[in-house]
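Participant: task: produce atomic coordinates for the following.
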Amino acid sequence: MDREVLNIQEGPASNYIEALHQKFGGQRTSNTYSINIASIACHLTTYEIHKGLELVVTEGLYNKILEARHIPDDYPDYIHINIFKEGQLTRHYSSKKEHVEAGTTKGVFAHNGMFPLVAEFPANHSFKSIGFKFHKDALMELMPEAMETYEALFGDHKPITYHASLPKEIERITDDIFYFRECDFGNRSLVMARGLEAFTALWMMAKNQNANNDLNGLHVDDYKRLLQIKEKLLGSFDQKIVIEDIALEYGISASKLKRDFKSLYDCSIYQFYTHAKMDEAYRRLKSGEYSVMEVGYDLGYQNLSKFSSMFKKVKGISPKDVLKMPA
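Facilitator: Purely as a prediction, here's the structure:
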């Protein structure tokens, strides 16, 4: 599949407009970008809600894989929040791949722009997103009561990201943003009003989740460690995993390992390991080169009935049924 690479200097939305215009042409103003041709449709609009606070509304569709490479801005007090409303993408950072789909626990992504980030959009899939870009000073002026939460999340000035699901009340507000965007009268004022409401609601959510220790940030070192652990799991299908042993090997507590893994992969270590093992079992069975007994034993099962039961639970069919499928 063909792909295009779009290089973007992380920072204000004007950088995005400039990068898109240079790459694809189209029409641009100081706060909009638009193109609609056979190969690509994209419409981006920015709204200055407050000095130092931008709302960015984007929707598009491209007939190739689009790889948007974000170059770090190295400015820790300039924060980027993205709400993925429709479609799917894969984010890459610190040699890590993460699949993101609208409506999941990774629907909200916040970071301080201090490490390389690649967003890969699949071909022929429409997407919609809402973003906020803001300076710390702007937050201080608008919501000084949010500064304690800000310092807890971003105050150490280290590269860091946060993931969260999109609460229903914020989802409704962001739905309104796309609706009002198409209004003939008052669209900018209506969108900006809803944008400020959504921004405020996000900080209320962050405050509550941080107070309850439900908002877990991952530094670059955390991502690197989780990537290594993921590769270890994928290479250990014939073994029994022990979380405490893995945590000890990588020099962290078992509780942090479980929390970080859940934050990034949206499942427990055991769930990830089991599903990955069944994916491998399916691949081997589908190849026609292995029997059910060979696959079960190779993947560490001493009891083939347990293997068959787990396979059917995860895949919805029995291992024998896979053997009957055409190659």
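
Participant: only C-alpha atoms from now on, for both contacts and neighbour counts.
Facilitator: Will do.

Participant: can you pull out the strands in the stretch 151-300 of the chain?
Facilitator: Along the stretch 151-300 of the chain, the segments classed as strands by DSSP state E, counting those that start in this stretch run 160-164, 217-219.

Participant: all strands of the stretch 1-150 of the chain, in order?
Facilitator: 3-9, 27-28, 32-36, 40-50, 53-62, 65-71, 78-86, 88-93, 96-101, 108-111, 117-121, 127-135.

Participant: okay if I get these as JSON lines plus mean neighbour count?
Facilitator: Listed next are these as JSON lines, based on neighbours: other C-alpha atoms under 10 Å:
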{"stretch": "strand 3-9", "mean neighbour count": "16"}
{"stretch": "strand 27-28", "mean neighbour count": "16"}
{"stretch": "strand 32-36", "mean neighbour count": "19"}
{"stretch": "strand 40-50", "mean neighbour count": "18"}
{"stretch": "strand 53-62", "mean neighbour count": "22"}
{"stretch": "strand 65-71", "mean neighbour count": "19"}
{"stretch": "strand 78-86", "mean neighbour count": "21"}
{"stretch": "strand 88-93", "mean neighbour count": "18"}
{"stretch": "strand 96-101", "mean neighbour count": "16"}
{"stretch": "strand 108-111", "mean neighbour count": "21"}
{"stretch": "strand 117-121", "mean neighbour count": "22"}
{"stretch": "strand 127-135", "mean neighbour count": "21"}
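
Participant: do you know which of these lies nearest Ala19?
Facilitator: strand 3-9 (5.8 Å; C-alpha to C-alpha).

Participant: now do that closest one: distance to the chain's middle.
Facilitator: The gap between where strand 3-9 is centred and where its chain is centred comes out at 18 Å by C-alpha atoms, centre = their mean, to the nearest Å.

Participant: which residues does that strand contact?
Facilitator: 15-16, 19-20, 23, 64-73 (C-alpha atoms under 8 Å, 6 or more residues apart in numbering).

Participant: between strand 53-62 and that strand, find me the angle.
Facilitator: Compare the direction of strand 3-9 with that of strand 53-62 by axes from the mean of the first three to the mean of the last three C-alpha atoms, to 10 degrees and you get 170 degrees.

Participant: so strand 3-9 versus strand 117-121, what angle?
Facilitator: Angle, strand 3-9 to strand 117-121, by the same axes, to 10 degrees: 140 degrees.

Participant: among the strands of the stretch 1-150 of the chain, which comes closest to Leu248?
Facilitator: strand 96-101 (22.0 Å).

Participant: packing partners of the closest one?
Facilitator: Where contact means 3 or more C-alpha pairs under 8 Å, 6 or more residues apart in numbering; DSSP states H and E, strand 96-101 is packed against strand 88-93, helix 220-234.

Participant: now with 10 Å?
Facilitator: strand 78-86, strand 88-93, strand 117-121, helix 220-234, helix 254-265 (3 or more C-alpha pairs under 10 Å, 6 or more residues apart in numbering; DSSP states H and E).

Participant: second chain to compare with the first, below:
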Amino acid sequence: MNGAVSALKPRHKMASNGKPLNVVPTNHNSEVLQVQDLIMSSSSSSFSSMKLRVYGGKASFMTWRLHDILHVAKHHWIPCVFAMGLLFFMGVEYTLRMVPSSSPPFDVGFVTTRSLHLLLASKPKLNTLLAGLNTVFVGMQTTYIVWTWLVEGRPRATISALFMFTCRGILGYSTQLPLPQGFLGSGADFPVGNVSFFLFFSGHVAGSVIASLDMRRMQRWEMAWTFDALNVLQSLRLLGTRGHYTIDLAVGVGAGFLFDSLAGKYEESKKSKAPTKTGTKDAFFL
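Facilitator: Below is the predicted model:
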């Protein structure tokens, strides 16, 4: 008790002349609260000023004017086209009569290549010839992709193909689409021998895109355009023989770009310099 009372009394310190000095007791709790209030008020004002500086006190769309909209339409017309496409296909999707489960899938590519399908069905030798030529093209893709790694020492296309075919196997097994009606098989087609294959997605198309992208990186423009043209002809043949649905081919194109990009990111993350007798070279694996 005496200690508590003495704590409330003024404390005395001795001055240099020997006289006591009165020291007014301070309330430490009130000082702490004042400091906290000061910090909170300054933080709040800083946040408010930052919010005003970033947003101008208004939502972004509230600052738009007619000339801003015209500027977007003129200089960013591609997103505008896709925005109109979004609205259009929303209307198509919500009003479309769905294909019954008892009917074959509707495929625009099959409708477009109906004449080619009838021609190949009536001429089996022509179908076999085109299948053989397509297999040669697949061999060209494979040879180029492996060549870039084993001979030129650039593994990106090979890594991309490994990523792509592994993902294709997972997706193809996960959703096994029915074989299209009117499928025209051939023992000369790849994979050779009329064996089973995954429909989704097209490895033929994706592999060609991977090779073409690598050719463009190396500025082999003529080879790239040749591969692109052969890829278009290959796609028409696959639709004409009912070897793939249109969605298989479209996703194959996208897969080629996607896995080429992923392989590039992988290569950048793993790239290192390995000393050799002739200098340095890019290491495939760390």
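
Participant: overlay the chains and give the TM-score.
Facilitator: The TM-score (TM-score structural alignment, normalised by the length of structure 2) is 0.22; 101 aligned residues with a C-alpha RMSD of 5.9 Å.

Participant: what's the closest of the contacts of strand 3-9 of structure 1 to Asn187 of structure 1?
Facilitator: Proximity of those to Asn187 of structure 1 (C-alpha to C-alpha) peaks at Tyr16, which lies at 22.0 Å.

Participant: quick check: that closest one touching Tyr33?
Facilitator: Yes. Under the criterion of C-alpha atoms under 10 Å, Tyr16 of structure 1 makes contact with Tyr33 at 8.9 Å.

Participant: in JSON lines: the strands of the stretch 151-300 of structure 1, plus distance to Ser287 of structure 1.
Facilitator: Below are the strands of the stretch 151-300 of structure 1 laid out as JSON lines (distance: least, C-alpha to C-alpha, whole Å):
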{"stretch": "strand 160-164", "distance to Ser287 of structure 1": "37"}
{"stretch": "strand 217-219", "distance to Ser287 of structure 1": "38"}
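
Participant: check these for me and report the most buried one.
Facilitator: strand 160-164 (a mean of 21; mean count of other C-alpha atoms under 10 Å).

Participant: so that strand versus strand 78-86, what angle?
Facilitator: Using the same axes, to 10 degrees: strand 160-164 of structure 1 against strand 78-86 is 30 degrees.

Participant: for strand 160-164 of structure 1, packing partners?
Facilitator: Counting contacts by 3+ C-alpha pairs under 10 Å, 6+ apart, strand 160-164 of structure 1 packs against strand 78-86, strand 108-111, helix 147-154, helix 187-211, strand 217-219, helix 220-234, helix 254-265.

Participant: ok, 6 Å please
Facilitator: strand 108-111, strand 217-219 (3 or more C-alpha pairs under 6 Å, 6 or more residues apart in numbering; DSSP states H and E).

Participant: if we can go back for a sec, just put the strands of the stretch 1-150 of structure 1 in JSON lines and tack on distance to Phe261 of structure 1.
Facilitator: As requested, those are arranged in JSON lines below (distance: least, C-alpha to C-alpha, whole Å):
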{"stretch": "strand 3-9", "distance to Phe261 of structure 1": "29"}
{"stretch": "strand 27-28", "distance to Phe261 of structure 1": "41"}
{"stretch": "strand 32-36", "distance to Phe261 of structure 1": "38"}
{"stretch": "strand 40-50", "distance to Phe261 of structure 1": "34"}
{"stretch": "strand 53-62", "distance to Phe261 of structure 1": "30"}
{"stretch": "strand 65-71", "distance to Phe261 of structure 1": "24"}
{"stretch": "strand 78-86", "distance to Phe261 of structure 1": "21"}
{"stretch": "strand 88-93", "distance to Phe261 of structure 1": "16"}
{"stretch": "strand 96-101", "distance to Phe261 of structure 1": "12"}
{"stretch": "strand 108-111", "distance to Phe261 of structure 1": "16"}
{"stretch": "strand 117-121", "distance to Phe261 of structure 1": "19"}
{"stretch": "strand 127-135", "distance to Phe261 of structure 1": "25"}
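
Participant: those: which one's closest to Val314 of structure 1?
Facilitator: strand 96-101 (19.5 Å).

Participant: what strand or helix carries Ala4 of structure 2?
Facilitator: Using DSSP states H and E, Ala4 of structure 2 falls within helix 2-8.

Participant: list the buried residues of the next helix-or-strand element following that helix.
Facilitator: Using DSSP H and E, the next helix or strand after helix 2-8 of structure 2 towards the C-terminus is strand 11-14. By 16 or more other C-alpha atoms under 10 Å, strand 11-14 of structure 2 has no buried positions at all.

Participant: which other residues reach the next helix or strand after strand 11-14 of structure 2?
Facilitator: With elements assigned by DSSP H and E, the helix or strand that comes after strand 11-14 of structure 2 is strand 20-23. Defining contact as C-alpha atoms under 6 Å, 6 or more residues apart in numbering, one finds that strand 20-23 of structure 2 is touched by Arg11, His12, Lys13, Met14.

Participant: against which helices or strands is the helix or strand that contains Thr166 of structure 2 packed?
Facilitator: If you go by DSSP H and E, Thr166 of structure 2 is part of helix 156-174. The contact analysis (3+ C-alpha pairs under 6 Å, 6+ apart) places helix 156-174 of structure 2 against helix 246-270.

Participant: in the helix it packs on, which residues are buried?
Facilitator: Applying 16+ other C-alpha under 10 Å to helix 246-270 of structure 2 flags 246-249, 251-253, 255-264, 267 as buried.

Participant: who touches the very next helix or strand once past it?
Facilitator: Reading on from helix 246-270 of structure 2 to the C-terminus, the next helix or strand found by DSSP H and E is strand 273-276. Residues outside strand 273-276 of structure 2 that contact it (C-alpha under 6 Å, 6+ apart) are Thr280, Lys281, Asp282.

Participant: so where does the first one fall, helix or strand?
Facilitator: By that I understand Thr280 of structure 2. With DSSP H and E as the criterion, Thr280 of structure 2 is inside strand 279-282.

Participant: who are the packing partners of that strand?
Facilitator: Counting contacts by 3+ C-alpha pairs under 6 Å, 6+ apart, strand 279-282 of structure 2 packs against strand 273-276.

Participant: make sure Ser42 of structure 2 is indeed in a helix.
Facilitator: Yes. Assessed with DSSP: H, G, I helix; E, B strand; the rest coil, Ser42 of structure 2 lies in a helix.

Participant: mind listing what it touches?
Facilitator: The contact partners of Ser42 of structure 2, by C-alpha under 6 Å, 6+ apart, come to none.

Participant: quick one: which of the helices and strands packed on strand 96-101 of structure 1 is nearest Tyr150 of structure 1?
Facilitator: The closest of those to Tyr150 of structure 1 is strand 78-86. By C-alpha to C-alpha, the value is 10.0 Å.
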